[in-house]
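Visitor: Next one to model:
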Amino acid sequence: MSAVEFRKNEEKSRYEAVVDGQVAGFVTYEVKGDEVDLTHTVVEDAYEGQGVGSTLAKGALDDVREQGKGVIPTCPFIKRYIEKHPVYTALAAGLGEKGTDQDAPKGIGGGGSF
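Guide: This next block holds a predicted model:
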């Protein structure tokens, strides 16, 4: 697989992972005052298991940190990434309370619209 390029697409309110010029996955977000809600992660089936989701999570969390904001990990994939990478825990104060919406989409999956 070619290198994964990470970029922020403010027009679509999402972070994108690009491979060979094609969007391989994305994380949607909503800015809510001094926090950024990372709402959903999508990785195209052809790129699953190749680190695209991790690249997206790390890039999104690093961007939120650079902005000096906190994160609301509504997306279960982002929440699990934070739990596995404690360096991001401080960004998600109240991790046990946020991101627990039972009706939210569950984790990474195809079917997103690019």
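
Visitor: Only C-alpha atoms from now on, for both contacts and neighbour counts.
Guide: Will do.

Visitor: Longest helix in the chain, by number of residues?
Guide: Counting residues, the longest helix found in the chain (DSSP state H) is helix 52-66.

Visitor: Pull out the buried positions in that one.
Guide: Using 16 or more other Cα atoms under 10 Å as the test for burial, helix 52-66 gives 52-53, 55-61, 63-65.

Visitor: Please give the structure of this sequence too, so both can be compared:
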Amino acid sequence: MTDITVTRNDDESRYEIRTDGALAGYAEYQLRPGAIRFIHTELDPAFQGQGLASILAERALTDAAATGDAIVPLCPYIAKYLTTHEIPGAEIRWPKRPGDAPTEA
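Guide: This next block holds a predicted model:
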């Protein structure tokens, strides 16, 4: 049986996924007051096709939501994951993109 773990590595500002102890990928973040910005997710090609990116996203986002900080999905993979999966208790702050219409106050 494969042992899969996801841990938060504050020294590297990323969540890391390991399979049987080997680093398979990570989701980088930046902390801001009241928010955690997910900026990049990467999976080693040797580990692709095993559903690990989805496991990494789910566990990282669940942990981030538990802190009470808003999640800002700047990473395309994390943004796509959030459009198709519910993260209980998560406050999502969708980033404004160039060309977005201004919102009414």
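
Visitor: about what we covered before: output the buried residues of helix 52-66 of structure 1 as TSV; include the columns distance to Leu38 of structure 1.
Guide: Below are the buried residues of helix 52-66 of structure 1 laid out as TSV (distance: Cα to Cα, whole Å):
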residue	distance to Leu38 of structure 1
Val52	16
Gly53	13
Thr55	14
Leu56	11
Ala57	9
Lys58	12
Gly59	12
Ala60	8
Leu61	9
Asp63	12
Val64	10
Arg65	13
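
Visitor: Pick the one among the residues you listed closest to Phe26 of structure 1.
Guide: Closest approach between those and Phe26 of structure 1, by Cα to Cα: Leu56, at 6.7 Å.

Visitor: wait, that closest one sits on Ala24?
Guide: No - using Cα atoms under 8 Å, Leu56 of structure 1 is not in contact with Ala24; the gap is 10.1 Å.

Visitor: shared neighbours, those two?
Guide: Common neighbours of Leu56 of structure 1 and Ala24, using Cα atoms under 8 Å, 6 or more residues apart in numbering, are 16-17.
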